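Participant: Give me a model of this one.
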Amino acid sequence: MATKVSLQMDFLTDQNKKVRITVQNPVQPLDNSAVNNVMDLIVAKGIFAFPQGLIVKKVGATEVQTDSTAIV
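Facilitator: So this is what the prediction gives:
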C-alpha cells in the first residue's frame, strides 16, 4: 500500500472567493506553527494572484493522506 500526503491551504480573496494552494509531499511531520506562519506570510506579502482575486485572509489548512493499493 502506498500513502501520498499533501498539505491543502485554503484562503479567501478580495473578491470573497475561496482559493486553495496544495503542496505535494510536505516535510513530515507537519508543524502547525510553521504552517500557520507560512500562511500568514502568503497573506501579508500578496505573492499569489488568482483569477478569483488577491489573497487577503487565511481560512485553514488540512493534511490529506491518500492510501492506494494495487489490485492487479
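
Participant: CA atoms for contacts and neighbours, from now on please.
Facilitator: Fine.

Participant: Show me what whichever strand or helix holds residue 21 is in contact with.
Facilitator: Using DSSP states H and E, residue 21 falls within strand 18-24. Contacting residues not belonging to strand 18-24 are listed as 5-13, 50, 52 [CA atoms under 8 Å, 6 or more residues apart in numbering].

Participant: Proceed likewise with the subsequent sequence, for comparison:
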Amino acid sequence: MAKTLQLQFTTTGGSTSSMTIDTPVEPVNASAVEQAMNAIIASDVFAAATGSLVAIKGASLIDREVTEIL
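Facilitator: Here you go, the predicted structure:
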C-alpha cells in the first residue's frame, strides 16, 4: 500500500493549492503537520497560478492499494 500526505492551502486568489508528500513518517503527527504548513506559508517560497499560499485548508493521509495486472 502506498501512502501519501496531501497538504491543502488557500491562495490569495481564493483557490486551493495542494502539495503531496510520498511515504510520510508514521504515525503522522497533526501538530507537526500544522507547524510545517505554517512554516511553508510564512516562507512564501511556493506560489500557485492563483497567488501565494495564505492559509491552511486541510491535510489528508491517503492510503492507496495498487494491484498491477500486467
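
Participant: Any idea what the TM-score comes out to?
Facilitator: Once the chains are laid over each other, their TM-score by TM-score structural alignment, normalised by the length of structure 2 reads 0.90; 70 aligned residues with a CA RMSD of 1.2 Å.

Participant: The longest strand seen in structure 2 to strand 16-22, inter-axis angle?
Facilitator: Using DSSP state E to define each element, structure 2 has its longest strand at strand 51-64. Orientation check (axes from the mean of the first three to the mean of the last three CA atoms, to 10 degrees): strand 51-64 of structure 2 against strand 16-22 gives 50 degrees.

Participant: against structure 1, where does strand 51-64 of structure 2 fall?
Facilitator: Matched against structure 1 by TM-score structural alignment, strand 51-64 of structure 2 falls on residues 53-66.

Participant: And the contacts of strand 18-24 of structure 1, which of them are buried?
Facilitator: 5-7, 9-13 (16 or more other CA atoms under 10 Å).

Participant: returning to what we had before: in structure 2, what residues pair with the strand holding residue 21 of structure 1?
Facilitator: Against structure 2, strand 18-24 of structure 1 falls on residues 16-22 (TM-score structural alignment).

Participant: Have a look at how far, on average, that stretch is from structure 1.
Facilitator: On superposition with structure 1, the mean distance recorded for stretch 16-22 of structure 2 (mean CA distance after the TM-score superposition for structure 1) is 0.6 Å.
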